[in-house]
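Undergrad: Provided below for reference: sequence and predicted model.
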Amino acid sequence: MNAKEISNMRLKQLLVSNILIFSSVILFFTVVKIASISVSQFTFVVGIILALQGIVGLVRGDTTKSVIPIFEKVAVYEKGKMGSEWYKERKTNFIWNIILGGFMFMQSYWNRRMPEQSFEWEIAFLITVLFIILLVINIASIIRFRKIDTSINSTEFKGYTRKSNAIGVAIGIILAIILGVITLSFVFL
């Protein structure tokens, strides 16, 4: 694949990813608003989604097949560039999904005795959270793309999954603090 083809593929990948994320978040919060679900139910549903993604991913193994053609093309390309580290990265991501799903189940259990109040979302809050999610995902994706696309061979990826996960955890903690502050500012202002 030449540089122009790679650039076009990455642009399509980002576009499709952003559309899917945007649509999913809007759909999810619309359903939450219409169905008037409680905090416990919300965290339970998120836990199910995360756990299922992780389990299905682990069961599928190292296949590059995808319902969305651009993701299959990207998977084939990245698997060729990264070698065995591609599978390690995917497996680690799926395990993290299962762990986060378990954490959400615990949250659901801990919140089960809270008064059954439904979420009351302010549109400004939703837009802020959606913007932050899209911004972080796009920046992380672009950094990852550059690392993969500029590599010469798969030996450059030795330890890549471990390093990227450590960075991801650190950024996740910082992002959680930022989102916590934003949430508190919407609650108390």
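TA: Yep, that arrived. Numbering: from 1, shown residues only.
Undergrad: Please make it C-alpha for all contacts and neighbour counts, starting now.
TA: Fine.
Undergrad: Assign the residue nearest the centre of the chain to helix, strand or coil.
TA: Among the residues of the chain, the one closest to the centroid is Ile137, at 7.4 Å (CA atoms, centre = their mean). Here Ile137 is recorded as helix under DSSP: H, G, I helix; E, B strand; the rest coil.
Undergrad: Tell me how far it lies from Ser185.
TA: Shown here: Ile137 relative to Ser185, a distance of 23 Å by CA to CA, to the nearest Å.
Undergrad: Buried residues, stretch 66-80. List them.
TA: Across stretch 66-80, burial judged by 16 or more other CA atoms under 10 Å covers Ile70, Phe71, Val74, Ala75, Tyr77, Glu78, Lys79.
Undergrad: Put this next to the previous one:
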Amino acid sequence: MSYAEIKLMRKKQFLTTNILFSSMMAAYFLFVSVVPLTFRVLFLSLGCLFLLQTIYGYIKKSSGSPVPIFKKVEAYEKEKLGKEWDVQKKVDLGVNLFLSGLMFFQAFFIMRETNRVNIDYQIMAVLYIVFLLVVNLSLYFHVKKVDGAEFGDLQGYTKKSNIYGALLGILLAIVLFFLLIMYVLVS
């Protein structure tokens, strides 16, 4: 694959990722606004979704994405990363399984809750912007690392990127937690 083809593929990947992310967030906000949903049902639904993704990932050898650009990216990265691609896929499935368990655990502890999920659009707008920024930055650094490396130079990439991601995720969670507390205290 030539440099120009890779660059075009990556532009399409960024565009498609942003469109899908924005569409899913809008659908979520609309769904929660229209359907009277309790937190228990929300956590059970998310747990089932993550569990189904994990099961599908274990059965399917590839991501199985119906989006053509993601199939092309997957083939390119699988060739470029080699064995590291398999490690990355296993880690992703493990994270999905952990998130599924976490959602079921939360649903179990709020069994009797009948409070409906309410949306504070100011908080959701801030979270949307933060998450969109995180998705784009993580994709940017991933693309930069993968595309800039030679074949076989990416041994240990998954471990390093997951450690950095976990540390940045913890830092982001702390910052968002304090911002949320300040917002609640000011309101």
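TA: Structure received. Quick caveat: nothing in here was measured; it's all calculated off a predicted structure.
Undergrad: Any idea what the TM-score is?
TA: TM-score of the superposed chains, computed with TM-score structural alignment, normalised by the length of the second structure, equals 0.93; 186 aligned residues with a CA RMSD of 1.4 Å.
Undergrad: give me every residue that touches the aligned partner of the residue nearest to the centre of the first structure in the second structure.
TA: Applying TM-score structural alignment, one finds that Ile137 of the first structure aligns to Val135 in the second structure. Neighbour list for Val135 of the second structure: empty [criterion: CA atoms under 8 Å, 6 or more residues apart in numbering].
Undergrad: can you give me the strands for the first structure?
TA: In the first structure, no strands are defined using DSSP state E.
Undergrad: what's the longest helix in it?
TA: helix 3-35 (DSSP state H).
Undergrad: So which elements touch that helix?
TA: When contacts are defined as 3 or more CA pairs under 8 Å, 6 or more residues apart in numbering; DSSP states H and E, helix 3-35 of the first structure packs onto helix 69-82, helix 123-149.
Undergrad: switch the cut-off to 10 Å
TA: helix 39-60, helix 69-82, helix 123-149 (3 or more CA pairs under 10 Å, 6 or more residues apart in numbering; DSSP states H and E).
Undergrad: relative orientation of it and helix 123-149 in degrees?
TA: 150 degrees (axes from the mean of the first three to the mean of the last three CA atoms, to 10 degrees).
Undergrad: ok, residues contacting stretch 123-131 of the second structure?
TA: Contacts with stretch 123-131 of the second structure, where a contact means CA atoms under 10 Å, 6 or more residues apart in numbering, come from 21-22, 25-26, 29, 121-122, 132-137, 172, 176, 179-180, 183.
Undergrad: what about that stretch, how far off from the first structure?
TA: On superposition with the first structure, the mean distance recorded for stretch 123-131 of the second structure (mean CA distance after the TM-score superposition for the first structure) is 0.9 Å.
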